[in-house]
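Visitor: next one to model:
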Amino acid sequence: MANLNDSVRAALDACGASGYEGPHATRTPLTGEELIGTVEHTANDVDQAIAKAQAAFREWRNIPAPVRGNVVKRWGELLTEHKRDLAVLVQAEAGKSMSEAMGEVQEMIDICDFALGQSRMLWGKTMPSERPGHRLMETWHPLGVVGIISAFNFPVAVYSWNTALALVCGDTVVWKPSEICKLSAIGADALLARAVKDCDAPADIHQLILADRAAGEQLVNDPRVALVSATGSTRMGREVGPKVAARFGRFLLELGGNNAAIVAPSADLDLALRGVVFAAAGTAGQRCTTMRRLLVHESIADQFVDKLVAAYKTLTIGDPRDESVLVGPLVNKASFDKMQNSIAAAQEQGGTLLVGGKRVLEDQFADAYYVEPAIVKMPSQTDIVREETFAPILYVMTYTDLDDAIEVHNEVPQGLSSAIFTSDQAESEKFLSASGSDCGIANVNIGTSGAEIGGAFGGEKETGGGRESGSDSWQAYMRRATNTINYSGELPLAQGVKFL
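Guide: This is a model prediction of the structure:
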């Protein structure tokens, strides 16, 4: 294989990145070796970035939305041109297969298409007024500076969801990426800078911060940041939400997921098998939508679990630069340790490890952490099952009655993604009803991962309640004003009030 840093440097150069190199290096999960180092921004740099974005907002908000849309259109064109370059950076930092890294960049391209169309549809409603000669309507206006804090597992896609919509809505952006995914951030930001320049838009509408957690705290606490969109753990969300709320700012939280699927007796088991394996083992279990719990009807449990264990034994594990590999590395040793601790806790709570859980390739990669995806059969939903472990562990349980399965499904603090595999329409409708899944995403006959751009993405309960990407999620980046226009020549008051 080609030298990793040579490939990274070539990808950065192709994206047009410059001035990024510095002493602060991170390790790639692929091999454990150090990647090219970057600069580290100071607290003063963060302050200046927010100030620049605030100043640019005053101009950007007055540019017509369809004209603002041209910037994301051009960004999408450049992302298409440099799709593989950016995917190389994502793979190097997040440890994804090239197929998944390319898919992540495709999400960026797709949201640019979506946002371009949205730039002509930032519409409000017109309502009938109770007063004659009056018109009642609502308008939507740009919100201000949007602070984005993103996570390592999707280092560029979720950022782009926020950025593309924020820009067409007339906001400016300050982005603080994960400390371990700075190079992919530099590449993505460089392509956006090229798009801004090509469209003759204000240069400071996007700002990139390369720094540690303290920089994120600055974004959270700064009153100039109108909206903080943060992706990460529930623990992080507990800190971010109250701090932003205390200064009456807005926040959009995309937090933990403890996603489950139900496999009903009528399910197409071959289809369910493929859906479960990808959702549970793909990306080495490091998606927020990774399937972590599986509820299988007792009448088919032995048959289906045997198929599942057999499928797990065929998974190819290794350096995902080899395109035959399906499962890449965990991001670091801390993730590996958490996985081992969770498996041990599950066994202490009555679980049986059916397959996987071991570290592999340690002779080849002493500083990288490759593991076999694990399946643990549990007697019930114990404390460890209610927790999210960001690793490829699938807890399997059985059920007798669908209502009981849904109750167990919902009996966790998180509420992001969910699925049912069934050929019974009544079962699928119940799962999607108000008394069914309590998650923000509920699927039928597909797994818990693999959301499309057109649907709003997010979850309930400790997942944070935020919505990103499609549908009407653009409204989170704007402020609403209700307008009353009086063209009657008179001054009647609402509700028939008499004053003079």
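Visitor: only C-alpha atoms for contact and neighbour calcs from this point on.
Guide: Fine.
Visitor: can you name the next helix or strand after the helix or strand in which residue 443 is found?
Guide: Assigned by DSSP states H and E, residue 443 falls within strand 441-444. Where DSSP H and E defines the elements, the next helix or strand beyond strand 441-444 is strand 456-457.
Visitor: tell me what that next one is packed against?
Guide: Packed against strand 456-457 by the contact rule (3 or more C-alpha pairs under 8 Å, 6 or more residues apart in numbering; DSSP states H and E) you find strand 468-469.
Visitor: report all helices and strands that the strand it packs on contacts.
Guide: Using 3+ C-alpha pairs under 8 Å, 6+ apart, the elements in contact with strand 468-469 are helix 157-168, strand 456-457.
Visitor: that strand: how far from the chain's middle?
Guide: Mean-position distance between strand 468-469 and its chain equals 9 Å (C-alpha atoms, centre = their mean, to the nearest Å).
Visitor: circling back to that earlier point, report the distance from the strand holding residue 443 to the chain centre.
Guide: 17 Å.
Visitor: please apply the same query to stretch 45-60.
Guide: 25 Å.
Visitor: now swap in stretch 76-92 and tell me
Guide: 18 Å.
Visitor: now do that stretch: everything it contacts.
Guide: 4, 7-8, 11-12, 14-15, 28-30, 96-98, 101-102, 104-106, 108-110, 112-113, 155-156, 181, 183-184, 187-188, 191, 195 (C-alpha atoms under 8 Å, 6 or more residues apart in numbering).
Visitor: helices or strands up against the helix or strand encompassing residue 396?
Guide: Using DSSP H and E, the element containing residue 396 is strand 393-399. With contacts defined as 3+ C-alpha pairs under 8 Å, 6+ apart, the packing partners of strand 393-399 are helix 269-281, strand 291-297, strand 374-377.
Visitor: following up with a second sequence; could you model it the same way so I can compare the two?
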Amino acid sequence: MTDTTRPLAAQARDILLSLGIAADRIAGGPLRVVSPVDGSLLAEAATVSAGEARERIGRAHDAFLEWRSIPAPRRGELVRLLGEELRRHKDALGRLVSLEVGKSPSEGLGEVQEMIDICDFAVGLSRQLYGLVIQSERAEHKLTEQWHPVGVVGVISAFNFPVAVWCWNAALAFVCGDAVVWKPSEKTPLTALAVQALFERAASTFGGVPAGLSTLLVGGRDVGEILVDDPRVPVVSATGSTRMGREVGERLARRFARPILELGGNNASIVTPSADLDLTLRAVAFGAMGTAGQRCTTLRRLIVHESVRGALVSRLIGVYETISVGDPLTSDALVGPLIDEAAFTGMARALDAARAVGGKVHGGERVNVNGPGSFYVRPALVEMPGQVGPVIEETFAPILYVLTYRTLDEAIALQNGVPQGLSSSIFATDIREIERFLSARGSDCGIANVNMGPSGAEIGGAFGGEKETGGGRESGSDAWKAYMRRQTNAINYGRTLPLAQGVKFNVDGGSAQA
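Guide: Here you go, the predicted model:
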């Protein structure tokens, strides 16, 4: 186990070397990897050239051509072995997530557990890739639908969940018969190197895995563009900002490739007069401040009924004033660092914009932890006069805007009145309020929770959202269908040739009729 008292760079190096990653991959490369915990340099990672990227995509395509013929339950065995490697190295990988992203040890371990959970889910799925038998309108005909592997799946992941998002996609893609090419965030390449090493260990135990089935492309935007534009990649899952997703989606549309987009989330919670305020307080605190506000499902808008606003907001202000902010690796602080200076600048700009339109800001100031190279902030609670200015946008930082409503229809209109549509929630004990929120006239988001915040999605449900969130779905339910191609089969087992829709077509020497 790594000595956690050593410098962060030494800890990261210990973990990577223990997994068999060559020293030259993390020293002397052009990509500087900085820990947000203290601003120190963790490594200088090697990157791939444009030519190397295209060559690796080609190897992935060749691997797919072989892997697609392996029976799906056998493919599931590889994912089971990957899950075992993740269990075996959970502590080390979780620590590396904390070093590279600035998450608390609990959240770092939780992210790896999420990977283990999706592996378990995918193993079971490998025996449940079901098709359909459909009733044919023609006598002595059978109509069926089946699913086949689609090809190479590109995965572009963001810094905030540097390994779990890859696993959401890769575990399903592998059991579906696909190869995977992964372009991680340039802010978090070390965790990607570690995961690739664990996959290779699982593949070695499995035996016979085609080279290139899981491929890693470490680099910048240019490498991502190569992946998005390559015609050998029919599906690309991209997680990040709406701006990035709009560019990716347009490029994929030009070649009729399939996007799975997981983009911005300007998530809201409605607090009704019937809400349990003690439960609400705890849920709001975690939803708005967990992971320093750097989750796509972070709570960013709190829509509170006027009758309970005073009681709830006064208590929330007290929590915001006393919440612990500090080094997540050496303290029990609940709020760790922002990823970098750009995130801090974006937060400061949003708070200035809120003040300019009449917002009252509580908190939001920078906190001196570990010197000038790191960016810690006190979470901000902002009482707004309405849903205006920066409230409409997603700022990837711990800012919670508080709005007031009188009727539930008004609250739902506020909830839905932003371009994003990822997650939402309602706090209520009145069943009519709850069911109204969950109805077709309620939340327009891909996720709608009751008596909990908008974050904390479980593996079993499909994850994703609507509108500018991109419409993609990953993880559970039937999200596996995005990684396969659908084929409809009509089988004539009779001796005549009836045509559909009653069409008649007679030719010399025979006839075809309804």
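Visitor: how far away is the residue nearest the centre of the first structure from residue 88 of the first structure?
Guide: With distances taken as C-alpha atoms, centre = their mean, residue 158 lies nearest the centre of the first structure, 4.6 Å away. Residue 158 of the first structure sits at a distance of 17 Å from residue 88 of the first structure (criterion: C-alpha to C-alpha, to the nearest Å).
Visitor: nearest residue to the equivalent of residue 407 of the second structure over in the first structure other than its sequence neighbours?
Guide: If you follow residue 407 of the second structure across to the first structure using TM-score structural alignment, you land on residue 401. Take residue 401 of the first structure and drop its neighbours on the chain: the residue closest to it by C-alpha to C-alpha, 6 or more residues apart in numbering is residue 297, 8.0 Å away.
Visitor: surely the one you found touches residue 403?
Guide: No: checked against C-alpha atoms under 8 Å, the pair residue 297 of the first structure and residue 403 is beyond contact range at 11.8 Å.
Visitor: those two: which is more packed in?
Guide: residue 297 (22 against 15; other C-alpha atoms under 10 Å).
Visitor: how about the helices of the stretch 201-350 of the second structure, start to end?
Guide: For the stretch 201-350 of the second structure, helices defined by DSSP state H, counting those that start in this stretch occupy the ranges 221-229, 242-254, 277-289, 306-322, 341-356.
Visitor: now the ones you listed as JSON lines including distance to residue 297 of the second structure?
Guide: Converted to JSON lines, the helices of the stretch 201-350 of the second structure look like this (distance: least, C-alpha to C-alpha, whole Å):
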{"stretch": "helix 221-229", "distance to residue 297 of the second structure": "24"}
{"stretch": "helix 242-254", "distance to residue 297 of the second structure": "14"}
{"stretch": "helix 277-289", "distance to residue 297 of the second structure": "8"}
{"stretch": "helix 306-322", "distance to residue 297 of the second structure": "19"}
{"stretch": "helix 341-356", "distance to residue 297 of the second structure": "17"}
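Visitor: do you know which of those lies nearest residue 445 of the second structure?
Guide: Shortest distance between residue 445 of the second structure and the helices of the stretch 201-350 of the second structure, using C-alpha to C-alpha, is found for helix 242-254: 15.4 Å.
Visitor: can you list the buried residues in the closest one?
Guide: 242, 245, 246, 248, 249, 251, 252 (16 or more other C-alpha atoms under 10 Å).
Visitor: now do that helix: distance to the chain's middle.
Guide: That offset, for helix 242-254 of the second structure, works out to 17 Å (C-alpha atoms, centre = their mean).
Visitor: what range in the first structure does that helix sit on?
Guide: The aligned range for helix 242-254 of the second structure is 234-246, by TM-score structural alignment.
Visitor: which position in the first structure pairs with residue 455 of the second structure?
Guide: By TM-score structural alignment, residue 455 of the second structure lines up with residue 449.
Visitor: please disregard the earlier target; I meant residue 190 of the second structure.
Guide: Matched to the first structure by TM-score structural alignment, residue 190 of the second structure sits across from residue 183.
Visitor: coming back round to it: from the helices and strands packed on strand 468-469 of the first structure, which stretch is densest packed?
Guide: Of all those, helix 157-168 has the most neighbours on average by mean count of other C-alpha atoms under 10 Å, namely a mean of 26.
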